[in-house]
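J.: My questions are about this predicted structure, shown below with the sequence.
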Amino acid sequence: MKLFNKSHSKNSEWYFPGGKDLQMESGSNVSLEMFKDNPLDSLAREICQNSLDAGIEGSNKPVRVEFTSFKVKAENIPGYLELKYEVINKAMKQWPNEQKTMSMLRKMDRILKNKFVNVLKISDYNTTGLRKENWKSLIEQVGSSVKKDSSSAGSFGIGKGAPFAVSDLRMVLYSTLADEGIKSIGVMKFVSYKDKLNGKTIITQGTGYYGENGSKKPISKDFGLGGEISRTEKGTDIYIIGFNQELMENWTKEITYSLANNFLFSFYTNKLEVVIDNKYMLDYSKMNKIIEEIRNDKKLLRKYEYLPGYYDVLQDEDHKEFNLTGFKEYGIKDGEAILYTSNKGDVNRRVLMTRNAGMKIKDLNRISSIIKFSGIFYAHGKNINGILKQLENPNHND
């Protein structure tokens, strides 16, 4: 599959901003390491959460997210020759005694010497795309998260590191169509190295950009060329370049179970649908099959032990619903949240805590050791979401 048009290289190149006496950044990037324990789970959560937050207000269509894997010729990666023969060599000379960094650089070098490179493409539809303020937060800022309103999920700007954590090249290409038109840029979470600028020695920062004329200015056309129709519908395409080979072997199953576990209520309320590898449409109608697979597999049941109980709540036609009341003094109107409970099926004595987008935040336990029940707490009101957003931790799991 041809993806990248080599003509980009005529007007674009990798740009690693630098200056005098900057702090050197090695390959140990904390914002990426935090996702390494469960990289695909983190990726699924962060990507779908962001897409749900960008959903078109008032639309009755679910946000659609598509995950697709394929290979591209290494030579078609933006800035391929520059990375292979210049950038990585300069970085290796800078870090000869840093074992972890050198291991990372050698792996990058091996990947670029292969004929083909793995790519995971993630696209969303029925969204606004990345508007100007969202683009600036995603590409240019650290620790920033600009959302369309206070009830959106993200708040720390840390989740943007999740796609880089599954890339052995630490390279992600963004292409979006929003109100401002099409714009694209490549971002690489690299390492610092010494370079020359106007005859003076500078130290580059760890992050590099593939933009127009060697800058952070985006390219005014998308990366998805060569046989792909240029995007005409608002939304965003993310290309994870150098998708980790080990993760690639079973990524479709991992993503499927993660989505069911983290977005059960989003599927139930028809806010989300996902297409996996052009073959499998995941929506609420598919949940029964997934839940049965989990119930009948001891390994899966250990990992997703509470999910069947939550699904049983939604499937129980006689489940109870309780509206939240009594918090007006905190600015929360009556009915801004609802608790669903059932004592049928695989009761787990826990409550799935979720907010506006429907993503799972945590399993609330220690409620009762006597009452047999499972529950789902859904905070859908604007005021309660604004408060809970301030209380949420950076990982969005408490």
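T.: Nice, I can see it.

J.: drop to CA atoms for contacts and neighbour counts, all remaining ones
T.: Noted.

J.: Do me a favour and get the end-to-end distance for stretch 319-334?
T.: End-to-end span of stretch 319-334 (CA to CA, to the nearest Å): 21 Å.

J.: Pull the residues that contact it.
T.: If you take CA atoms under 8 Å, 6 or more residues apart in numbering as the criterion, stretch 319-334 is touched by 313, 335-343, 381, 383-384.

J.: Off-centre distance for that stretch?
T.: Relative to the centre of its chain, stretch 319-334 is centred 32 Å away, using CA atoms, centre = their mean, to the nearest Å.

J.: returning to what we had before: I'd like to know which of the contacts of stretch 319-334 are part of helices.
T.: In this view, the contacts of stretch 319-334 that belong to helices under DSSP state H are 313, 383-384.

J.: and which of those residues is nearest to residue 180?
T.: residue 383 (30.1 Å; CA to CA).

J.: Using the three-state scheme, assign the residue nearest to that closest one when sequence neighbours are not counted.
T.: Closest residue in space to residue 383, ignoring its immediate chain neighbours: residue 332 at 5.5 Å, by CA to CA, 6 or more residues apart in numbering. Following DSSP: H, G, I helix; E, B strand; the rest coil, the label given to residue 332 is coil.

J.: got another, please set it beside the one above:
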Amino acid sequence: MTIEWKFPHNGFGQVRGVSDAGIETFTGTEIQSLAREICQNSLDAAVEGSNATIKVDFEQYRIPSSDIPGYEQYASKIQKAYDYWSKKNSEKTVKVLTKALNAIKKPTTVVLRISDFNTTGLSHPYEDSDEGWNALTKLDGGATKTGDKAGAFGIGKNAPFTNSDYRLVFYRTLNEDQETAAQGMSRFISFPEDLSNSMNTMTTGIGYYGNPEGNLPVDSISELEKLYQRSEIGTDVFVYGFNAGHEWNSDVINEVLENFLMSIHKNLLSVTVDNKTIDNSTLARYLSTYNTKIKNAYWYYQVLVRPETKVFKKDFHGMGTLKLSILVDPSEKLNEKSNPPAMLGRME
């Protein structure tokens, strides 16, 4: 089977610009949004009836740029986009394309791999379905959180692309039916395949690397296997041209602690970032280490574990029990958002 890049033509329809609303949403909080969206999707993909802890791994690699799947072909697509848009009156577009072109021409690139375990994986990778694989790669604005919930990506599925200099992400899964699937995706910008015939060859700006017949995934992509071989059910996301910088690991840890405190505390989630594992047994240590940047999470954790915390419960119109935990400590500078005490409330 031929594996290649394919950017479908737009059929004289809408031309996609560089300011994609779904991607621009995460501008300024790129790596934080990535960490938050990925971990939430993995939690949503828990195996029904299983008590196993969801595990999410973040690992970075530096590789030769030539090891990007379909490298020469993809670089040529960026060049075509630059050649077309550089003749237009769009300073921002040219700036983005210049950055992408310079980045992909560098001898090496950075890849961020995010993998989850004890999840369902993505279902129906080779079928016409609005769940699972297609909800992630092809369905915009219609995904619902049913079935294997990791496939029910809304606007959050754009977060990985904001972390790539050339908006390039690869997905891979091993699902509960023991199906394997892998595919690259670019949420880029419209460009003509033939500059001399731009109207007839204008693309949608979204491209796929895999089986060009139907823009379907393939069972494996050798370059992904070279980075990491999956043997357990779950999903991998590979962000090529990863651009978050040297502090990416600290940013991810901060975001995980701030947003997934309860899940980690209750042993529902474990996250490993650059060989640092945040789980139920290490949570207190990481909260203490990072507490200058995550005051909310640090004090909410104190509410959970300190013996002087007061707990109040009340039935909420028969829909469940509201539980409010309050910690008052005059000797500490508690979270001012919950002035004067630190409070944590939830429905049980």
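T.: Noted; the coordinates are in hand. The structure presented is a predicted model; accordingly, all values stated were derived computationally and were not measured.

J.: returning to what we had before: narrow the contacts of stretch 319-334 of structure 1 to just the buried residues.
T.: 313, 336-343, 381, 383-384 (16 or more other CA atoms under 10 Å).

J.: and those residues, which two are the farthest apart?
T.: The distance between the two most remote of these (CA to CA) is 30.3 Å, for 343 and 383.

J.: Tell me how far the residue nearest to residue 383 of structure 1 lies from residue 378 of structure 1.
T.: Distance from residue 332 of structure 1 to residue 378 of structure 1, by CA to CA: 14 Å.

J.: Between the two, which is the more surrounded one?
T.: Applying other CA atoms under 10 Å to residue 332 of structure 1 and residue 378 shows that residue 378 carries more neighbours, namely 24 against 20.

J.: Alignment lookup: the more buried one to structure 2.
T.: In structure 2, the residue equivalent to residue 378 of structure 1 is residue 346, according to TM-score structural alignment.

J.: nearest residue to that match other than its sequence neighbours?
T.: residue 323 (5.5 Å).

J.: and if you look at residue 179 of structure 1?
T.: Residue 179 of structure 1 sits nearest to residue 131 (CA to CA, 6+ apart), 6.7 Å away.

J.: Run through the residues that contact the corresponding residue of structure 2 for the one you found.
T.: In structure 2, residue 131 of structure 1 lines up with residue 123, judged by TM-score structural alignment. Neighbour list for residue 123 of structure 2: 131-133, 148, 151, 175-177 [criterion: CA under 8 Å, 6+ apart].

J.: one more time with 10 Å, if that's ok
T.: Contact partners of residue 123 of structure 2, counting by CA atoms under 10 Å, 6 or more residues apart in numbering, are 129, 131-135, 147-151, 173-181.

J.: Show me the strands in structure 2, by range?
T.: Secondary structure of structure 2 (DSSP state E): strands located at 4-6, 54-64, 108-117, 164-174, 180-187, 206-210, 234-242, 269-273, 276-278, 310-315, 321-327, 342-347.

J.: average distance between the last one and structure 1?
T.: Its match in structure 1 and strand 342-347 of structure 2 itself, once the structures are fitted together, sit a mean 2.3 Å apart by mean CA distance after the TM-score superposition for structure 1.

J.: Check the fifth one too.
T.: Once fitted to structure 1, strand 180-187 of structure 2 is off its aligned match by 0.7 Å on average (mean CA distance after the TM-score superposition for structure 1).

J.: got it, and the fourth one?
T.: Taken over the aligned residues, the distance from strand 164-174 of structure 2 to structure 1 averages 0.5 Å (mean CA distance after the TM-score superposition for structure 1).

J.: Structure 1: matching residues for that strand?
T.: Taking TM-score structural alignment as the measure, structure 1 aligns residues 167-177 with strand 164-174 of structure 2.

J.: can you give me how far that stretch is from the chain middle?
T.: 11 Å.
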